[in-house]
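Chemist: return atomic coordinates for the entry below.
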Amino acid sequence: MSESGDSQQVGTYLARQLAARLNASAIATSNEEYEEGRTLIGDEYDVILEQYATVAAGTDLEETAEQFNLTREQQREIIASAQQLNQTATAYQQAVENGNQEEARALARDLVQNASELNQSTTTLVQQYDQLETQTNLNFDPAQDALNTSQRRLTQAAAAVATREFTETNLTVRPARSNLSAAEPTTVRGRLTAANGTAIANATIQVGIGEDTVTTDTDANGTYTTTYQPLVVASDASTLTATYTPEPAAPYLSSTATTPIAVRGQSATSITVTNATTTARFRDSVDVSGYINITGVDVRSTAGLPITVQVAGEQLARTETTTNGGFVVQAVLPERIPAGETTLRVALATEDLILGPSNTTVPLTVVSTPTSLSVETVTDEQETQNVSVTGRLTTDAGEPLADRSLQLHLGDTPVETVETDATGQYQTTIDRATIAAEGQTLTVQFAPTGSSLEGSTAEQTLPIASTSPVRRPALVGGILILLGGGSLLVSRWRDGAVWTQLRSRLGGTATTQLASPTPAETQTGEPAVAATRDDSRVRAETSLIDRAQMALDAGDPDAAVQLAYAAFRAHAAEVVTDAPQTHWELYEQYQEDHAEATEVYQLTTAYEQATFAPDSVSVETAQTVIGILPSATAGFDSASDGASVSDD
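Modeler: Okay, the predicted model is just below:
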């Protein structure tokens, strides 16, 4: 059988399991066994659904997998609603037995309302089962029959409670004219009675179009009179509605009345700004407050009117007015607003409303923001063909600038364009063969356009050849900046004490020059050149560790894991001769030499997810990976030391 045939059989098997659980869950819910109903479509259902989704990936079954999930979620909601309704019914029965009429009516009203909502949800779920049955050719009659039975039972129970506790009502609505004016109020009258014609006094009636309503009360005869002027309504509105919503303990059911209308004319509006920001720079808060005036309207609530705030034609925020027409807006000034004199515009967004448009402007000065750019190069003696280039772009206040393009030049020749990461850092490599004698100066340039950010430039002199790692800090804006180097730097830490030394160096002075030892040997007896090389590797590795932690602190766990793995990989390249090319080959080689390889496996799987998977690794996983580096690399050191002894 072909692979596609195997997948189809597996998919069919899993679909049957999912269907069986859905059917059983619906039956349990109908029998008021709510916990059983939840369990059947709980964790085990999740596992099966995940397996089904894996098989369905890239096929026509993907839509079916989504349908299985949607149906399960809707059934969960049905279970929760049915259980809540059952509890309300029990509480209602208890209130009736205790003679608490007021509480009984309040519970009865909840019961009737919730039963109506549950009926609608059940109808939707039954339709979902129809679609699922069509897609899978599986039988969902047990689930649908159970849902329909439960729906009938609840409908009958709610109707019985409503008949016992409440009286039907009738409501009318009559505007003085069918063409309502947006420029002036229209008188609206009506009456509320019980089903037998008895007037219902002191009842609250809402009159309006959609959510744009006014409130009034009925008199002793059940009549009401109010004035209504449409404000926050669509220009094509066609129905005026009156609604009676009784108090929870009232012995009446709600009722609604409608009448056809048309809306003509417009109400004049104006905007008054009471306070506004006058000067701002990139990432500053731009604040503005004020209120809307509507001609001829002084007693109506003017809440919900849409307000927009723009700077230089760029919309910064959208909000709505409060009850008295007031508004307060706070927005962050984006980079794309150029520096200079501009205006802050506040407008009433009335594109789809009958209100007349209005806007007002106030002056705003956008101040440019200086930036700071660093560049650092590292030449690895084991990777003589490449020069690693790293650096960071920030504002003058030290805020990282992410996702910005930087242009690299060797002399006057463009080399490439790189992007900064979430921490403002960038990294690339340059082939040493491209570094000609006349092109030894590397220039990194940030040259934004249409922005309030100022450009910045950093330069570094590149070596044509080198026999040992070279680290050169760049002087930018009068500040000496030293950041971590490339992703394949090598160093060695042999135990926890060296790891502690590495971490402690992160807080050291970045501008300290690295002096070579003057004696021929260090205090440990090692040659001075070797000691300098080891110290350089420690600093290089510290840079990777530092950048991994910085990436994690900046909310980029994927980058943190990749940088941590780079440190591990570099260490492996230093210790293992002819290190494997892929991450899994390296792990397999490590496993051959070590009985315990759990931490290296954890590091490898985290790196694979961070690099190749669509979902990011968690912050916790990234922090764990950074934490296990000392012991993971210590295994390579011990293996290397053992090999040296055996060779002797």
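Chemist: every contact and neighbour count from this point should use C-alpha atoms.
Modeler: Noted.
Chemist: who are the contact partners of the nearest residue to S254 once chain neighbours are set aside?
Modeler: Distances taken as Cα to Cα, 6 or more residues apart in numbering place T245 nearest to S254, at 5.0 Å, with adjacent residues excluded. Taking Cα atoms under 8 Å, 6 or more residues apart in numbering, we find T245 in contact with T204, I205, L253, S254, S255.
Chemist: ranking those residues by neighbours, who comes first?
Modeler: Counting neighbours by other Cα atoms under 10 Å, I205 leads these with 25 neighbours.
Chemist: give me the next element, helix or strand, following the one helix or strand Q156 maps to.
Modeler: Assigned by DSSP states H and E, Q156 belongs to helix 141-165. Moving toward the C-terminus from helix 141-165, the next helix or strand (DSSP H and E) is strand 169-171.
Chemist: any idea how far the residue nearest to S254 lies from T215?
Modeler: 11 Å (Cα to Cα, to the nearest Å).
Chemist: about what we covered before: just send the contacts of T245 back as a markdown table, with distance to E73 and secondary structure too.
Modeler: A markdown table is the format used below for the contacts of T245 (distance: Cα to Cα, whole Å; DSSP: H, G, I helix; E, B strand; the rest coil):
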| residue | distance to E73 | secondary structure |
| --- | --- | --- |
| T204 | 38 | strand |
| I205 | 37 | strand |
| L253 | 32 | coil |
| S254 | 31 | coil |
| S255 | 33 | strand |
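Chemist: ok, so of these, who is nearest R153?
Modeler: L253 (20.9 Å; Cα to Cα).
Chemist: residues contacting that closest one?
Modeler: Contacts here follow Cα under 8 Å, 6+ apart; on that basis L253 touches F166, T167, E168, T169, T245, P246.
Chemist: ignoring the adjacent residues along the chain, who's closest to the second one?
Modeler: When the adjacent residues along the chain are set aside, T167 lies closest to Y252, with 4.7 Å between them (Cα to Cα, 6+ apart).
Chemist: so who does that neighbour touch?
Modeler: Residues in contact with Y252 (Cα under 8 Å, 6+ apart) are F166, T167, E168, T169, A194, P246.
Chemist: neighbours of the last one, how many?
Modeler: Just to be clear, that refers to P246. Neighbourhood size, P246 [other Cα under 10 Å]: 16.
Chemist: before we go on, could you also do this sequence so I can check it against the first one:
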Amino acid sequence: MGVDDGGPALNRQVETPTDDNETQQENPDSVSDGEYSDETAAWLARTMGGQLENSSIALSNDQYDQARSVLGDDYDKRLEQYVEVAGDTSSDTDDTAAREFEAAGENQRNLTNEVQRYRQQYAAYQTARERGNEREARVTARAMERTASNISDRSKKLNQNLDRIENATSVDLSSGQTEINETTANITATQAVIREETLVGTTLTVQAIDSTASFSDPGTVSGQIQTENGSVVADEAVELRIENRTRTVQTDSSGVFETQYRPRSARLGSQSVRVEYVPDADSVYLSDNATFAIDVQQVTPDVTSEIAPETVGYGDRLNATASVTVELRGVDEVPVEFAIGDTVVARTTTGSNGTATETIRLPASINDGDRQVVARIPYENRAIAGAQSETPVVVVMTRTDLSVNASRTAEGVLVRGQLQTGAGDPVAGRPVRLQVGAGGTQLVETDRDGSFQTVLEDLQNNESVTVTATYEEPTSNLGNATATTTLVAGSGGGNPPVGPDENPATGFVNGIIGYSWLPIFGGGAVLAVIVAAWFVVSRGRRSRTTDSAVPAGETAASMTGPDQTGAQPDATTPTFEDRAETSLASENYDAAAMVAYTAVHDELAVENGIDEGATHWELLQRSQEHGVPEERMTDIETVVEAFETAAFAPTSVDPARAEAAVERARKIKSNGDS
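Modeler: This is a model prediction of the structure:
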């Protein structure tokens, strides 16, 4: 049976929007104090609306690069101008339109990527069919199912954006919507033909045999898998995904199976639990999902913990182990936090035997003295109750040495230096206060080498002046330190520093980092109460290539990039692309999200010097503190949110979010490698 190639019947050329309004030529950069703001906003809205429509036309003509470039830097610039002007207009709807223009641009770009991917997959499918490779055709057809579904979802969201823009502005976007709908309808029709040719639809039915379920007393669930022609998937070992956990069950001659539901992260009370039939990647069968209702009840686990050694200082290894059991049965795949005082030093998950182990580098933020290491399950109103165990530890103070050097430049006084422990190890990510003479002070943050560098105002001009650097944190296990150096009158360079290090600080990494205390990225008050999924990278004293923790289910050999000795991975080691594509092809969306996060975490840790044990949300915060652009922060947030759902949410990552996380990870890695 022949099929359409998924392309549109239209072949219109991309046009440049024009109108006769004299404000079309108004330069938004020259408009100030609200002058002509309404007219400028209208012109910007028409311009961006035209760009959205032109992108849709280019997409319908298979001009993918053109469709993306139309929404490139110029669109982003116009959007920034629109956001600025919207604050000065007489209408409140402009603020709404600004948000929709931003979302529409993102959805249009993603739709372009998905459509291009679909047509590439379609070409591969045709080739496999022509060669008689039915297995490859089925694998590709299944991947196309996922892509076609993503296109449908993205198209709906984009149409919503365009409807809201039309409601909030005078811009007519109907032509663009027509192009989008025709492109989507064409792909939907093409996929229906492919599904008929190659795949067999299924129907999954499930029901709870028991009325209640808990971890200690699981509920029995029965189900059946039928095909669309009325037959059954009989006498087969099939994979089911219940919430975010997969298992293999055996169907009988009637396609019926039984399994147990043992809740962990599910909320209490009557719950609708999702079950998905997950065929093999090369199976002829399509997946299906259904739900069953059951009353989830709570059990309180026993939590025990051990740590070693009993005395630690800054940067020392602290080996922490927690065991979570219910009636002597290990509780697997539940989150565990290790905290000292108010500081969470590690987050991980229990393994198959209910044990979680972390090697922690003691951070500077924990005060010295007698402390308690708390191992806790951060759950509330879940099937597994929140519980904790405490183990004492003694945190000792570590002496620090500070060096500083200064010289006069045309811009002011160039100050640089380094913060180290008494043993000579660099101290990263700590605030150092700088002062020139009796002038004001400025805080800078040490980088991964413990170095800092900035330019201060020279109020004394060419007079002799003392430059002082001070490290002092009241709640820290690092001792205070001060260093000074003197700039001689008329001198262009500083004298050797006065302090523990008698040699001028040289060879420091450039890059001025203004130190400030920032709120947690993305609504910290909300994020703080989310039951999160976590990934921790233990910080070595000199580089991030040592002592990296690996998330549950991963091995060190599976990580991409240099190994822990700095050597490149073996040629047979799967790359990020390999692992991501394998996970997506097998419809293991949780694994795809985990792979995407691991790649992004590694990239950002190297790029921004985030070498302290950081949770995924802290990774966002520290990336923002290091000045990562807003667009990239949005990409990182997409990956992080998918990762959180994959690791601990009661439900799995949906295909669109997993695809988006992998796509954003590709983008982040590509920018990092360029």
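Chemist: tell me how they score on TM after superposing.
Modeler: Here the TM-score for the pair of chains, by TM-score structural alignment, normalised by the length of the first structure, is 0.61; 476 aligned residues with a Cα RMSD of 4.6 Å.
Chemist: circling back: distance from the helix holding Q156 of the first structure to the second structure after superposition?
Modeler: Its aligned residues in the second structure lie a mean 1.9 Å from helix 141-165 of the first structure after superposition (mean Cα distance after the TM-score superposition for the first structure).
Chemist: hang on, the earlier thing: which of the contacts of Y252 of the first structure are buried?
Modeler: Burial by neighbour count, 16 or more other Cα atoms under 10 Å: within the contacts of Y252 of the first structure this picks out F166, T169, A194, P246.
Chemist: make TSV out of those residues and add distance to Y52 of the first structure.
Modeler: Below are those laid out as TSV (distance: Cα to Cα, whole Å):
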residue	distance to Y52 of the first structure
F166	50
T169	52
A194	56
P246	49
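Chemist: right, and the pair among the residues you listed with maximum separation?
Modeler: Longest span within those, Cα to Cα: A194 and P246, 12.1 Å.
Chemist: list the contacts of stretch 493-511 of the second structure.
Modeler: Stretch 493-511 of the second structure is touched from outside by 401-408, 416-418, 451-454, 482-488, with contacts defined as Cα under 8 Å, 6+ apart.
Chemist: how about the strands in the stretch 451-600 of the first structure?
Modeler: Listed in chain order, the strands of the stretch 451-600 of the first structure (DSSP state E, counting those that start in this stretch) span 456-461, 470-472, 474-476, 479-481.
Chemist: and what of the stretch 101-250 of the first structure?
Modeler: Residue ranges of the strands in the stretch 101-250 of the first structure, as given by DSSP E, counting those that start in this stretch, are 169-171, 174-175, 179-181, 186-194, 204-209, 212-217, 223-228, 239-244.
Chemist: can you lay out these as a markdown table showing distance to T59 of the first structure?
Modeler: Listed next are these as a markdown table, based on distance: least, Cα to Cα, whole Å:
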| stretch | distance to T59 of the first structure |
| --- | --- |
| strand 169-171 | 55 |
| strand 174-175 | 58 |
| strand 179-181 | 56 |
| strand 186-194 | 59 |
| strand 204-209 | 47 |
| strand 212-217 | 48 |
| strand 223-228 | 57 |
| strand 239-244 | 47 |
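Chemist: the ones you listed: which one's closest to A567 of the first structure?
Modeler: If you check each of the strands of the stretch 101-250 of the first structure against A567 of the first structure by Cα to Cα, strand 212-217 wins as the nearest, at 62.9 Å.
Chemist: how about that closest one: buried residues?
Modeler: The neighbour-count check on strand 212-217 of the first structure (16+ other Cα under 10 Å) flags D212, T213, V214, D217 as buried.
Chemist: so who does the residue mapped onto S121 of the first structure from the second structure touch?
Modeler: With TM-score structural alignment as the criterion, S121 of the first structure lines up with R154 in the second structure. R154 of the second structure sits next to N107, N110, L111 when contact means Cα under 8 Å, 6+ apart.
Chemist: give the burial count for the second one, as a bare number.
Modeler: This means N110 of the second structure. Look at N110 of the second structure: counted by other Cα under 10 Å, it has 20 neighbours.
Chemist: then the first one?
Modeler: A total of 20 residues lie near N107 of the second structure under the criterion other Cα under 10 Å.
Chemist: follow-up on the earlier one: of all the contacts of Y252 of the first structure, which comes closest to T633 of the first structure?
Modeler: After measuring the contacts of Y252 of the first structure against T633 of the first structure - Cα to Cα - the closest member comes out as P246, at 72.9 Å.
Chemist: the closest one and D217 of the first structure: what is the separation?
Modeler: In this view, P246 of the first structure and D217 of the first structure are 12 Å apart by Cα to Cα.
Chemist: overlap in contacts of those two?
Modeler: The contact sets of P246 of the first structure and D217 overlap at A203, T204 (Cα under 8 Å, 6+ apart).
Chemist: residue in the second structure paired with N139 of the first structure?
Modeler: Counting by TM-score structural alignment, N139 of the first structure corresponds to D172 in the second structure.
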